[in-house]
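In: Starting from these lines, generate the structure:
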Amino acid sequence: IWNSVIKTNSLSSRNDFYKCLALMALAQQGKIVDEKLLDNYINRELPIPTLDNLTELEDRLIRVLRSDQGKTTFCFRYGDLCSLDTIQVEVAPDKKVDKEFIEERRRSLKRYLQILCRHPVICETEIIKFFLTFQGTSCGDNMKATFKNSLDEFSCEPPTSSTSIDRIERHEEDSTGIRMFHISETHISFLHQQFSQIRTYLKNINERNFKTADEYWAIEKSLQLISTDPTRVERWATGPNDYWPTIQTGLTELPIEINAVAERINEECKREDEVINDHLDMLIELFQGYKDLCKRFEEALQVEQRAIQKATHQNRRSLTTSDSSTKNDLSSIEKRNNHALKCIQIETQLIYANLEAFVYILSSLGNIQYKVSSDLLDIWKSFSNKTSELGQTYINKTSLQKANAPGIKK
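Out: Next up is the predicted model:
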């Protein structure tokens, strides 16, 4: 019916659509599909096709969606598309900001500000001074409005001189700068490796100390169970030795000391973990960022050197012409190279400026160990005195007290 009436891929008019419906009605009546049969219905209403139950058709009807970008095809049945209207999607719960999240953000901001304030160049910029001295709300919006027209460092640099003498001097300075860069890169890479190993060792020690604290807490629980055990031992088992009831009574004070030991060790681990996360990790992340920066700089340097060679070769070929585009390209490349070398020098200075944090890390770890060791010394002294008193208590007992020792059945 479609091919006989439409003869194309789409309907061109409403009359063609009605012709298709009329031919469908004639086909349902058992007549041959022929457009000439419609001539008998001039000035008459066209036949109307009958439609059965659409349930079966709805189940079989498939809608195909193709994605040319993903090279995928999705097939949906009509019933599946209808069921989408009945799907209820729950409203997403409100985002909860707990104390740990706020504390982590605060510590991250603190580390970021430390990096900026230790930067040899950025620390003196107006935008940093504005941020540190701003009082009020919407600091970001005010900062954006104040400095939106400020130029970056590359745009503020003066144009390079194109004389041959100046180029020779710049070439010597760049060569010296690149040589010093490679020396600094090697040294910082060595520091990065050693500091990473120190962090690994400290984290391993901290993990073992956390386990040690847990084990002391387990010892505390065991001592509590022993000291509160209600079992009355028979004289048959102890014989003339009534030492156990005295020990059991004295053990009630020892779990307090063991708990204090576990608390001090756990406190030490938390403080050391904070020092590692806030300072040593920041320092190592700076090393890693500098390593990535050096890799990009060396790749860009190779590209720029090839571009300089190409521009220089073209400049030699165009000496007899008045075309200045090649000279401008060469000056632009040299300016980018010079600026990139200055940036890498500043970032190298940033690394060495932050090395003072390593002294703070060592000092903090030393102070933590000293404080905790002093506390543990006092705790273990108290523990030792109590255990000594425990044995002395039994020795000082009279024969009658030993015979009437609690916890032993006679």
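In: Could you use CA atoms for every contact and neighbour count after this?
Out: Will do.
In: Give the buried residues for stretch 172-179.
Out: 174, 177-178 (16 or more other C-alpha atoms under 10 Å).
In: how about the helices of the stretch 251-400 of the chain, start to end?
Out: 254-275, 281-317, 325-353, 356-395, 399-403 (DSSP state H, counting those that start in this stretch).
In: ok, now the stretch 1-150 of the chain?
Out: According to DSSP H, counting those that start in this stretch, the helices that the stretch 1-150 of the chain contains are 2-5, 14-28, 55-60, 78-83, 99-118, 126-133, 139-147.
In: Buried deepest among these, which one?
Out: helix 14-28 (a mean of 17; mean count of other C-alpha atoms under 10 Å).
In: List of residues touching stretch 133-146?
Out: With contacts defined as C-alpha atoms under 8 Å, 6 or more residues apart in numbering, stretch 133-146 is touched by 127, 130-131.
In: Switch those residues over to CSV, and while doing so, append distance to Asp16 to every line.
Out: Output for those, formatted as CSV (distance: C-alpha to C-alpha, whole Å):
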residue, distance to Asp16
Ile127, 72
Phe130, 74
Phe131, 72
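In: Of the residues you listed, which is the nearest to Ile265?
Out: Set against Ile265, the nearest of those by C-alpha to C-alpha is Phe131 (39.7 Å).
In: hmm, back to that, tabulate the helices of the stretch 1-150 of the chain (CSV), appending distance to Pro255.
Out: Formatted as CSV, these follow (distance: least, C-alpha to C-alpha, whole Å):
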stretch, distance to Pro255
helix 2-5, 93
helix 14-28, 93
helix 55-60, 73
helix 78-83, 65
helix 99-118, 31
helix 126-133, 50
helix 139-147, 53
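In: Out of the ones you listed, flag the one nearest Leu301.
Out: Of all these, helix 99-118 comes closest under C-alpha to C-alpha, at 26.4 Å.
In: Report the inter-axis angle for that closest one versus helix 325-353.
Out: Helix 99-118 and helix 325-353 meet at an angle of 120 degrees, taking axes from the mean of the first three to the mean of the last three C-alpha atoms, to 10 degrees as the criterion.
In: relative to helix 126-133, how tilted is helix 99-118?
Out: Going by the same axes, to 10 degrees, helix 99-118 makes 140 degrees with helix 126-133.
In: who's in contact with helix 99-118?
Out: 122-123, 128, 278-279, 282, 350, 353-354.
In: what angle do it and helix 254-275 make?
Out: Using the same axes, to 10 degrees: helix 99-118 against helix 254-275 is 40 degrees.
In: Could you also give me the structure for this second sequence? I'd like to compare it with the first:
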Amino acid sequence: MFTKLMANAGLPSQTLTQIWDVVDEKQGYLSRTGLYKALALTALAQQGKSINDKILESYSDQELPRPSLGDMGDLKNLSVRLHRDRNPTVLGYTYEELSALDTIKVELVPEKKGLILKHVEYEITSRRYHSTVLRRYNDFLAYQETLLQRYPYRMIPDLPPKKLVGVADRKFIEQRRKSLRRFLNLIARHPIMSHDQIVRYFHTFTGSDMQYRIKEHFRGAPDEFMTCEYALKSKEFVPLDTQLQFSNSRVHIRLLTDATLKMRNIAERIAERDTEYALDMLVLSKQLSTIANDTSSVSSWACGNCETWSQFKRGFKGVSSDCALLGEKASSLSIRIEDHVTEILSMFLDLLLAYKDLCDRHEKGVLRDHQRAIQKMGLYKKKKMSATVQGPAEANAVEQLEYRILKQENEISNMENRNYFSLHCVQMETQLIHANLEGLYCALQNLATEETQGYSQMASLWHNIRPLIDAILPERAVSSGATSPSTSPTNIKR
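Out: So this is what the prediction gives:
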């Protein structure tokens, strides 16, 4: 870290060596005082002064000079990485840092390809890899399967269901597109999986038959346990009360999942109501326009001396256009609620459900295999005891059983290590859930912002519409302070 810091000073390596010789206390590390001296000496060296251990004595009653170290962004990133490496039981990521890992866009390709069974194709753009590739739904399935084999101890979200295009409607296809986008972003923003070659391959491979190529390319690749440098030391990272903490976290996250699901459903209904309101305003606009543009003959035979119809025709035209604008504003609000509120909640919900699947895999997979191995070991030991009792005649059988027991002990040891590694990963994934909790705040903040802005715009339009309506029948216009006209049903005496 100190070397990186000094490299930013732009000084020759010989000068940096001289600075180190002055501040090095031969303790194997640099003290705070030594760091301050090094920074001051760096500043003096940048001013062209010679370096020695006496030069700072003249600053005993003065502020030490400050060096110019350029952009510190890389140093901050290095500091964060070092902190994470030294503290493997703390995730060390914020919601903002996770979101900055990548942003994936998924768009429908307009044309449906295929001669007999047509299919939907997706254009996928990655900000991190500066890539744009085309993928089919089956490519996503192969991608997910490959990730599960490589990372069985991590949260991998579910994919949306597959449905034939001939049966699927436009709404289903759009929902599936959004779900696939959430899936890709959750993987691309995972602190471990995002750096894997599988992710890079999916976002950069431009050849054909992706679903077969990705499986073939990573066939036989070891899982995370086999390649993680601290996998065999995982027991050191698992506290004694891990099972209790794990159980408590599952209860907590079940509550969080239920709450997030209900919040997501509420956001969907808000967007649906805005859409229905938009449709109602467009229908209202159309009906007012129909009245305004009516060309049927209406004579005094029908009207007598009543001019209301002609006044309606003149006035409804302006009201109609503003009602159409209301519909557009409501429709725009609905879209923004879906994109900025519903999608954030859905993404967090996908992550929570992936956590549930991970916990199920941990309990049904690692623990079940461990229990089976222990039972198998017990069976071998019983057979060995039985063969030993029978004497020299069963010596060969005893030797074979001893070999199997040794092999089984190694297998159990490996399973125990896997169990500890799985528990460690579950702890990290639990912390990842908490790091993403800020998404709920962002969703609520966006909801408040969009509702305030949207309804303010619509209120302004209604404010403009009111004088237009009053002008249609000025003699009947209700003053702004009145609640309802005398002929309103709410004012009829009974």
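In: now what about the TM-score between them?
Out: The TM-score (TM-score structural alignment, normalised by the length of structure 1) is 0.58; 296 aligned residues with a C-alpha RMSD of 4.3 Å.
In: Out of the helices of the stretch 1-150 of structure 1, which is closest to Thr228 of structure 1?
Out: The nearest among the helices of the stretch 1-150 of structure 1, by C-alpha to C-alpha, is helix 99-118 at 38.2 Å.
In: these two touch, right, Tyr355 of structure 2 and Glu429?
Out: Yes - if you go by C-alpha atoms under 8 Å, Tyr355 of structure 2 and Glu429 touch, sitting 7.4 Å apart.
In: Counting neighbours, go ahead and name the busier of these two.
Out: Set Tyr355 of structure 2 next to Glu429 and count neighbours by other C-alpha atoms under 10 Å: Tyr355 wins out with 25 against 22.
In: Check the gap between the more buried one and Glu96 of structure 2 for me.
Out: Counting by C-alpha to C-alpha, to the nearest Å, the gap from Tyr355 of structure 2 to Glu96 of structure 2 is 20 Å.
In: quick one: Gln123 of structure 2 is in a strand?
Out: You called it Gln, but residue 123 of structure 2 is Glu. Yes - per DSSP: H, G, I helix; E, B strand; the rest coil, Glu123 of structure 2 lies within a strand segment.
In: Give me the number of neighbouring residues for it.
Out: Neighbours of Glu123 of structure 2 using other C-alpha under 10 Å come to 15.
In: List the contacts of it.
Out: Going by C-alpha under 8 Å, 6+ apart, Glu123 of structure 2 touches 105-109, 132-135.
In: tell me, what residue is most central in structure 2?
Out: In structure 2, the residue lying closest to the centroid (C-alpha atoms, centre = their mean) is Leu186, at 4.4 Å.
In: I'd like the distance between that one and Ser194 of structure 2.
Out: From Leu186 of structure 2 to Ser194 of structure 2 the distance is 9 Å (C-alpha to C-alpha).
In: And Ile379 of structure 1, how far from Glu215 of structure 1?
Out: 17 Å.
In: more neighbours, these two?
Out: Comparing Ile379 of structure 1 with Glu215 by other C-alpha under 10 Å, the one with more neighbours is Ile379, at 19 against 13.
In: residue in structure 2 matching Ala262 of structure 1?
Out: Using TM-score structural alignment as the criterion, Ala262 of structure 1 maps onto Gly327 of structure 2.
In: For that match, which non-adjacent residue is closest in space?
Out: Ala278 (3.9 Å; C-alpha to C-alpha, 6 or more residues apart in numbering).
In: And Gly315 of structure 2, by the same measure?
Out: Nearest to Gly315 of structure 2 is Ile472, by C-alpha to C-alpha, 6+ apart, at 5.1 Å.
In: The one you found -> structure 1?
Out: Checking TM-score structural alignment: Ile472 of structure 2 goes with Leu390.
In: what about that match, distance to Glu253 of structure 1?
Out: In this view, Leu390 of structure 1 and Glu253 of structure 1 are 10 Å apart by C-alpha to C-alpha.
In: do the same with Leu113 of structure 1
Out: Counting by C-alpha to C-alpha, the gap from Leu113 of structure 1 to Glu253 of structure 1 is 49 Å.
In: Equivalent analysis for Arg14 of structure 1, please.
Out: Taken as C-alpha to C-alpha, the span from Arg14 of structure 1 to Glu253 of structure 1 is 99 Å.
In: for Asp80 of structure 1, same thing?
Out: 71 Å.
In: Thr125 of structure 2 against Ile104, yeah?
Out: Yes - contact criterion C-alpha under 8 Å: Thr125 of structure 2 and Ile104 qualify, at 5.6 Å.
In: So those two - more neighbours on which side?
Out: Ile104 (23 against 19).
In: Which residue is the nearest non-sequential neighbour of the more buried one?
Out: Spatial nearest neighbour of Ile104 of structure 2, excluding adjacent residues (C-alpha to C-alpha, 6+ apart): Ser126 at 4.8 Å.
In: Also Gly318 of structure 2?
Out: Gly318 of structure 2 sits nearest to Leu468 (C-alpha to C-alpha, 6+ apart), 7.1 Å away.
In: can you tell me what part of structure 1 stretch 268-287 of structure 2 aligns to?
Out: By TM-score structural alignment, stretch 268-287 of structure 2 lines up with residues 203-222 in structure 1.
In: can you give me how far that stretch is from the chain middle?
Out: Centroid displacement of stretch 203-222 of structure 1 relative to its chain, using C-alpha atoms, centre = their mean, to the nearest Å, is 29 Å.
In: Give me the contact list for it.
Out: Here stretch 203-222 of structure 1 makes contact (C-alpha under 8 Å, 6+ apart) with 254-256, 258-259, 261-263, 265-266, 269, 272-273.
In: Now it on structure 2. Mean distance?
Out: Compared with structure 2 after the fit, stretch 203-222 of structure 1 shows a mean deviation of 2.2 Å (mean C-alpha distance after the TM-score superposition for structure 1).
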